[in-house]
Structures are given as C-alpha cells and as structure tokens.
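Q: any chance you could fold what I've pasted below:
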Amino acid sequence: MIAYHFPPLRGSSGIQRTLKFAQYLPQAGWLPLVLSAHPRAYQQTGDDQLKDIPAEVEVKRAFALDSARHLAIGGRYPRFFALPDRWVSWWLGGVPAGLSLLKRRRAQAIFSTYPIATAHLIGLTLHKLTGLPWIADMRDPMTEPHYPPNPVVRKWVGWVERKTVQHATRIVCTTPGTIEKYRKRYPDLPADRFVLIENGFDEENFTEAEAQGVAAPAPGPLHLIHSGIVYPSERDPTVLFEALGELLARGAIGPDTLRITLRATAHDELVNSLIEKYGIGSIVQVAPHVAYRTALAEMLGAGGLLVLQASNCNQQIPAKLYEYLRARRPILALTDPIGDTAATLRAAGVDTIAPLDNKEAIMEMILNFMRLVAEGRAPLPTPSVVAANSRRARSLQLAALLDEVTASPAAAMARAQEAVR
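A: Next comes the predicted model:
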C-alpha cells in the first residue's frame, strides 16, 4: 500500500482511509505492507495515531523530501523539483524500497492512493517492474480543466493520471460522479475498470472519543464546527464570511446567538485575513489542530457541523462528511445542491443545504438553520444510512476487489514469474 498520507502525518482527514484499510484488511485475509514517506517530508507530525497501526503491518518509510522546504534557496526552487508534486523525490526512494518490500514479503498486489501524484508514479513503476496487479485509489479526479492551477503542473499530473488509468488493473474512486467523469474522459477503457469504494467513519474511534467524555451543547449561542482544511478554492469561505458580515451588521446574528470555529484550517493566515476584512471576528474564530479523537469528541458535542464544498468539486465528497454523519449532529452544508456531497446528505435525510457561492441563499439558510436547531427540528442523519458508511465495510469491499484482481490468470502468471525471479 503506497500512501503518503499515513501517520505520523497529521492535519489531513485523508490519512484515515489508508490507515483504516490497514487496520481492517487483515480481518478479511489480506496483510497490508505500507510504503510511506519519511516523516521529514511532512509539514506537521504527531504521534497520536501511530498506535492505530496494527503490530503485524510492516511500514517502510522511504527517502522523501519536500522540495518547497528542503530544496529551496531564498524561498525559491526549480519547478522541475516539484513535478508532478513537491514530493517527487519520494519516487527515488520509494521505488527501490518498494521493490525490496514486494520481493522480501512476496506481495501479491500493489495499491497506491492519491492525492499525492507521486504515489501513483511509484505504483506505476513497481507494476511495470513486477507485473503484479495494481489497484490505483484515485479517490477524486486528479485533473480538471483549470486544476492544478499551474499549467505546467497540470500537464505533468495529467500525464500521471493517463498512465495510471491506462495501466492500473482497477481504478478506485470515492464518488459516483468521479467514476462518471473518468468513464467519459477515457471512453475506450472497459467500464468495469472503475470501482466505487467511498470514504467512511470508524466506529471504534467514535467509541473511544465518547469514552473521553462528550459535553452536551452548551446553552447560549449556537456553536458551529468546521473540522479540517479550508482550501482557498475548493472550500473558499469568502462568500460565507460576506454573508455573516451582513447579517452581523443588520443585527440578525451576534456573539450571543452564533459562534463558528474553524478547526485546523491549514490556511490560518488567509482565513484570519478574511475574518478581519469582513469584521466577523466576534463570531468566527480559527482554532489549532487537536488530536484526532479530541476532534471527534468536539464534533459529537457541537451545536452543529459546517460543510464547505465549492461547485468545482461537485464530483467529490469530503472525507470528513462521513464522520459528520456518524456524529449525528445538525449539519449546515454550503455546497452545490446538484453535487455529490449534497446528494449524499439528502440520502441521509439532511436538506439544510445552500450554495457556497450565493450570499443571499447562505444568509437565508443560516437563519433557517439557527431556527430549526433552536426548535429541535433540525434534520439529523438516519441511523441506517450512518451504519452503511463504516470504514470496516469499505475495507471488506477492498478485500473483495483484491481477491478479484489476484484471481485472474494474468495475475497468477505474474505471481508465478515473480516467484521464479
């Protein structure tokens, strides 16, 4: 399992996907071997999730640098050192380390996971060298017409995407919209190459968070939590802040009725500058990263949970959303009503949704949401939908996919040739 996002990295909900696969796959007959990056490549680290890695799961941390921090002079570095991404040096360490791991442990399949393109580059190389079946966990689309924003980076990431889709045995996506997009983008490929395995939540983590003690929502102002990264484009809070500023100026809301915490934004400086610009510091605050289970406990005790997802991500669903569903607190979703995020919420019985780029709609929804919560009528996710979204269930899906790709004649031949070598 080739994964950049893995403990001790912290600050990204994307860590949970591979970590939980590593925890639950052994129960389905598959033992993961994890190839990750050396912790020096991470901007933020923490040891609170290292204990979640099963003792039987070997983790190899290969040589890797972050070009922006380790290869920069005066804050600048050659673009070539960051193509397809800032961690391309991981390919230099990951390929020999991965090849050694594959041969020493006689691995039967390769799994690589985005959103670091270099992970798929390593997966492609190891697949070419060994012939082993390769599952590429694409999660979301790697490229869009204007993403990545830099055209040179977009060209390189697009090349990795094409090679991955063309050569991987299966492409795993986390939303139906992403599968539809890839099928249209690559119409000559068989439709069954693309497989849906959504994100989810981990019940054991929530049980542990609840054991820490969860405070009931405090009387007073409604406290909304946004837990996780606030991307400048994909989760741009500008229109929300503008709406809050206008409601505050009208006296429709105030510090005595509404409080919003943006936890672990990863872009604190930008978000704080917008808070100051719109004069909403009395009701909106940026808060630092906390341990994972502490963050879950905060969700469980929140008055409400805030989703930010722009229309340029209509084929994506934030991994955090599944934890929001499990927390079973009222959800205020600022996202495109026709996107996959909104569809998932409506399927769970949640319809408190407004577009992230429509100020008037946001203002109306905020006031409506506050009223529904105050009256105890805010829609909550249905238990049946929540139960279907566990990480354990997703791991069983991946195990079945591994069974499938390793049972093919081509895979058997590749394993036989590898054993001879």
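Q: going forward, measure contacts between C-alpha atoms and count neighbours the same way
A: Noted.
Q: next, count neighbours for P148.
A: 16 (other Cα atoms under 10 Å).
Q: spatially nearest residue to it, not counting backbone neighbours?
A: R154 (5.0 Å; Cα to Cα, 6 or more residues apart in numbering).
Q: assign that neighbour to helix, strand or coil.
A: helix (DSSP: H, G, I helix; E, B strand; the rest coil).
Q: so it touches M142, yeah?
A: No - using Cα atoms under 8 Å, R154 is not in contact with M142, being 9.0 Å away.
Q: all helices in the stretch 201-350 of the chain, in order from the N-terminus.
A: 203-211, 238-250, 268-277, 292-300, 320-327, 340-347 (DSSP state H, counting those that start in this stretch).
Q: burial count for the residue nearest to P148?
A: If you count neighbours by other Cα under 10 Å, R154 ends up with 21.
Q: quick one: which of the helices of the stretch 201-350 of the chain is nearest V172?
A: V172 lies closest to helix 340-347 among these, at 16.3 Å (Cα to Cα).
Q: got the angle between that closest one and helix 320-327?
A: 20 degrees (axes from the mean of the first three to the mean of the last three Cα atoms, to 10 degrees).
Q: so what does the helix or strand following helix 340-347 touch, helix or strand wise?
A: Next helix or strand after helix 340-347 toward the C-terminus (DSSP states H and E): strand 353-354. Secondary-structure packing of strand 353-354 (3 or more Cα pairs under 8 Å, 6 or more residues apart in numbering; DSSP states H and E): strand 331-335, helix 359-374.
Q: one more to line up against the first:
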Amino acid sequence: MKKKVLIISYYWPPSGGPGVQRWLKFVKYLPEFHIDPIVYIPEAPNYPLVDESLVSEIPNNVTVLKYPIKEPYKLAGLFSKKSSKTISKGIIPDYKKQSFIEKVMLYIRGNFFIPDARIGWVKPSVVYLSKYILENNIDTIITTGPPHSLHLIGLQLKKDLGVEWLADFRDPWTTIGYHKQLKLTKASKEKHKVLEKKVLNTASQIIVTSFTTKKEFQEITSQPIEVITNGYDYETTTAFELDSKFSIAHIGSLLSKRNPDVLWSVLSDLRKENDDFLKDFQLNFIGAVSVDVLESIRNNDLSDCVNEVGYVSHKEAIACQKKSQVLLLIEIDSEDTKCIIPGKLFEYMVSNRPIMAIGPNGSDVEKIIKETNTGVYFNYDDYESLKTTILEHYKAFKNKSLQSHPIGLQKYSRKQLTQQLVALIKK
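A: Take a look at the predicted model:
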C-alpha cells in the first residue's frame, strides 16, 4: 500500500518560473517509490509568470486539491498594474529610481503582509486541510516556500493534528536579499525572525536547497536539516544547431542587483580591440531584464549586440540553452546570496555548453561548478580572468571545438534527488 503525502505549494502549473519545477518533478517520481503525492494549491492565483506547456507535465493520476486565495497584488494592480506586476516577479527597481507608488507598495508589502502577501490563505487552508487530512488518514505533510506563509499552514496543522511535517525551503527566509528592499520596520523584522524560529523549531524535518542555508539554520534550530538541491530532468528535445554567432546567453530574470559592470566592461573592450569579435558576438537575454541592467549595457556601448527575447516557456528555455555558445549565470554580490543555487544551474550543467558564472566569493554555486567541471566562476572584480576566459571560449568557437566536459552530474538528476526525499518521508 502506498504512503499518502500531502504537499502544500503555491507554485504549480500553469505557473512559470523556477519555483514550480522542484515539486512538479518530485511529484512525477514519488509514485515510483510507493509514495502517493496529493498536491494542495491555490485556486485562480495571481502567478507573475505563466507557462501553459508545464500543465502537460502533471502526472495524470495525481490528486490536486484547490482552495480560493485572495491576492493583494490584484488590488495593487488597480493603482499601478505595471508596478504590481514587476514587483510580484521580484524585479525591484533601485531605490533612487522607484516611483512614489512603488515605494508605498513595497512598504505595504513588507510591513502589512508578514511573512508575505499570501498570508491571508493560511487560516482557510488550515480549516480545509484539517478535515481532509483526518478523512483521508494522512500522517505526513510537506510545505514548500517561498512564499514562507505556507510554512505557517504546516505549523498549525502540526500543532492541531500532530502530523509529521517536512518544511522545504527553496530559499532562506530572513536573510534573503530582497528583504532589505522591503522597507521593513524594526518590529516587522523581529516578527519575521520570530516566525522563522518557530517554524524551524517545530517542523519534524527541514529541507534546504543549499549547504550555506543549512549552516545558517543550524544556528537557529537543532531539528534535523537535509540538503536536497534542485536538479535536472532528462528532457526529450531534438538536436539543435548551435548559434552561428558567438552567443553568450542568460536565461531567467536579471534583476537590478545582478548587474556585473565588470562583464559589460570586458565585452565592450573586446569589441573595440577585435574586429572579428565585434562582428561575431551576440548577447542573448531570455527572460525579464531590469532597466538598470539595460542602462549599464547601453553605457558600455553594447546595446547593438543585445537580443532581448523576454520570457519563454520552459521547453523553449531548454532549447535556448542547448543552442547557445556560452551560458551566463549571475548572482548578486553579497554575503546573503552565497546560499542561492538557481534551479537553472543544473539544466545549464547538462546542456553541454560551458558556463560563465559571476557572483560572491565562496558561494555554493562556485563549489558545484568546480566540482562538476561545467564552467568557470568569477567574482565581480575579475576583469583579467573574465577577459582571458572569454577569449579562450571565442578561440574554441572559431575552431568549432567549444563545449563543456562535465563530471559527476548523476547525483543531481531529479529521480536521484527524489530518492533522497523518500528516505526522509519514510524515516
């Protein structure tokens, strides 16, 4: 007999973006390990990104429960549709460039909705799920955040029903970079910390996606913490011809703080110094790009080589990765972001294309890239190293020999990661 597990998530197809991939793939493989996943999601949510192609990936036999949710971003859209949509995607403009409406919206979001804008879904979800859990003899639940308000559903269900509760953190809570942009009052910051501590000390098992987050949480709780990273799935895609241009591609949102001036400076100098490079080079952006990044690119005279594609479906994103000559991964240069391992990293790693990653020194991304031999990692001041590497890649491109040489990727496959999860569920 299969063990039933209730998974409480905000992101689920047709939601697009990286947040949906992790649990969609776990749900795909759990039945192979005699686990029957039941997914609980909001009805008619206000997803910032939509990817209808992901709906076809939902297993036919999975039970999906839905309950209505009131979304404050819909109300905010009455005042400024553009600002509410941009902020809900996580693209927060630099403070000096924020409009009055944006500043007000960020203050309200940060101080009136703690821990986040989905807090209003907690109480009705607890009532609905309490009845369902008892009627269906479910003894294990999993909450995944962000939004971290979903962990408060788990907290109350654990308290009321005594169920086993696994709290999955795809990102950290109080140390996540954007907290500093939410204009939190001292009281609001303290409330976040209190809730975070309560969740971490009540969950039966904590799951995190990075080694740095595990270390951070170990300072707050003695509850067991397991690292289960994101990963890659075997995508059935046709063979693609590589770009004829020497393309460097960034897939995913490029936020204001992810703006490596050193890279734009290197590329600008290479175009000035090398006529062939000037003719061959192309910079592809697949996903939302902040105006601050585009302005920096314009200031470095690179606008004419930019191909801004915008958001595409996950399937199209995979195709873009496989066609690109070089894949670019950028993280904010901060202590707070050392723990961030973007889900796309693992798809990058199996694309057979070399990765150039830029971020803070000593990050988890740096560790994984070096361990798997899938690319080169740089800090924000590595001008000479960046320039040398790009020239080496360009020379290999001209010789038609540019590719990556990965090692040890199997442990990051979605099926193998699901096996790790099953061990925790059956513990």
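Q: strands of the first structure, residue ranges please.
A: Assigned by DSSP state E, the strands in the first structure fall at 33-37, 58-62, 110-113, 134-139, 170-173, 194-196, 222-227, 258-263, 284-287, 304-309, 331-335, 353-354.
Q: redo the ones you listed as a markdown table? Include distance to L9 of the first structure.
A: Below are the strands of the first structure laid out as a markdown table (distance: least, Cα to Cα, whole Å):
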| stretch | distance to L9 of the first structure |
| --- | --- |
| strand 33-37 | 10 |
| strand 58-62 | 12 |
| strand 110-113 | 15 |
| strand 134-139 | 19 |
| strand 170-173 | 23 |
| strand 194-196 | 26 |
| strand 222-227 | 17 |
| strand 258-263 | 17 |
| strand 284-287 | 19 |
| strand 304-309 | 23 |
| strand 331-335 | 28 |
| strand 353-354 | 32 |
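Q: can these go into JSON lines with extra columns for mean neighbour count and distance to S390 of the first structure?
A: Output for these, formatted as JSON lines (neighbours: other Cα atoms under 10 Å; distance: least, Cα to Cα, whole Å):
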{"stretch": "strand 33-37", "mean neighbour count": "24", "distance to S390 of the first structure": "22"}
{"stretch": "strand 58-62", "mean neighbour count": "18", "distance to S390 of the first structure": "24"}
{"stretch": "strand 110-113", "mean neighbour count": "26", "distance to S390 of the first structure": "19"}
{"stretch": "strand 134-139", "mean neighbour count": "27", "distance to S390 of the first structure": "17"}
{"stretch": "strand 170-173", "mean neighbour count": "24", "distance to S390 of the first structure": "16"}
{"stretch": "strand 194-196", "mean neighbour count": "20", "distance to S390 of the first structure": "15"}
{"stretch": "strand 222-227", "mean neighbour count": "22", "distance to S390 of the first structure": "19"}
{"stretch": "strand 258-263", "mean neighbour count": "20", "distance to S390 of the first structure": "23"}
{"stretch": "strand 284-287", "mean neighbour count": "18", "distance to S390 of the first structure": "28"}
{"stretch": "strand 304-309", "mean neighbour count": "24", "distance to S390 of the first structure": "19"}
{"stretch": "strand 331-335", "mean neighbour count": "27", "distance to S390 of the first structure": "19"}
{"stretch": "strand 353-354", "mean neighbour count": "23", "distance to S390 of the first structure": "24"}
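Q: closest one to T238 of the first structure among those strands?
A: Nearest to T238 of the first structure among the strands of the first structure is strand 304-309 (10.9 Å), distances taken as Cα to Cα.
Q: circling back: winner for burial among the helices and strands packed on strand 353-354 of the first structure?
A: strand 331-335 (a mean of 27; mean count of other Cα atoms under 10 Å).
Q: mind checking how far it is from the chain centre?
A: Centre-to-centre, strand 331-335 of the first structure and its host chain are 17 Å apart (Cα atoms, centre = their mean, to the nearest Å).
Q: same deal with stretch 329-342 of the first structure?
A: Relative to the chain's own centre, stretch 329-342 of the first structure is displaced by 16 Å; criterion: Cα atoms, centre = their mean.
Q: stretch 3-12 of the first structure now?
A: The answer for stretch 3-12 of the first structure is 11 Å, by Cα atoms, centre = their mean.
Q: list the contacts of it.
A: With Cα atoms under 8 Å, 6 or more residues apart in numbering as the test, stretch 3-12 of the first structure has contacts from 14-16, 18-19, 34-37, 39, 42-50, 112-114, 116, 119, 228-229, 264, 266, 289.
Q: and what of stretch 366-375 of the first structure?
A: By Cα under 8 Å, 6+ apart, stretch 366-375 of the first structure touches L222, G303, P330, L332, T352, A378.
Q: ok, now stretch 229-246 of the second structure?
A: Contacts of stretch 229-246 of the second structure (Cα under 8 Å, 6+ apart): 22, 25, 208-210, 280-282, 319, 322-326, 341-343, 346-347, 350, 394, 397, 412-415, 417.
Q: stretch 314-324 of the first structure too?
A: With Cα under 8 Å, 6+ apart, stretch 314-324 of the first structure has contacts from 13-14, 140-141, 174-178, 199-202, 227-228, 296, 299, 305, 307, 309, 331, 336, 338-341, 386, 389.
Q: any idea what S363 of the second structure aligns with in the first structure?
A: Counting by TM-score structural alignment, S363 of the second structure lines up with G339 in the first structure.
Q: wait, that match sits on Q309?
A: No - with contacts counted by Cα under 8 Å, G339 of the first structure stays clear of Q309, the gap being 9.3 Å.
Q: can you tell me what R259 of the first structure aligns to in the second structure?
A: So R259 of the first structure corresponds to Q282, using TM-score structural alignment.
Q: revised request: answer the last question for Y292 of the first structure.
A: With TM-score structural alignment as the criterion, Y292 of the first structure matches H314.
Q: tell me how many other residues crowd Y231 of the first structure.
A: 17.
Q: what's the distance between it and P318 of the first structure?
A: Distance from Y231 of the first structure to P318 of the first structure, counting by Cα to Cα, to the nearest Å: 12 Å.
Q: just S67 of the first structure next, same as before
A: On the measure of Cα to Cα, S67 of the first structure and P318 of the first structure end up 27 Å apart.
Q: with neighbour numbers in mind, choose between the two.
A: Using other Cα under 10 Å as the criterion, S67 of the first structure and P318 rank with S67 on top: 22 against 19.
Q: check contacts around the residue nearest to that one when sequence neighbours are not counted.
A: Distances taken as Cα to Cα, 6+ apart put R86 closest to S67 of the first structure, at 5.0 Å, once the chain neighbours are dropped. Contacts for R86 of the first structure (Cα under 8 Å, 6+ apart) come out as L65, D66, S67, A68.
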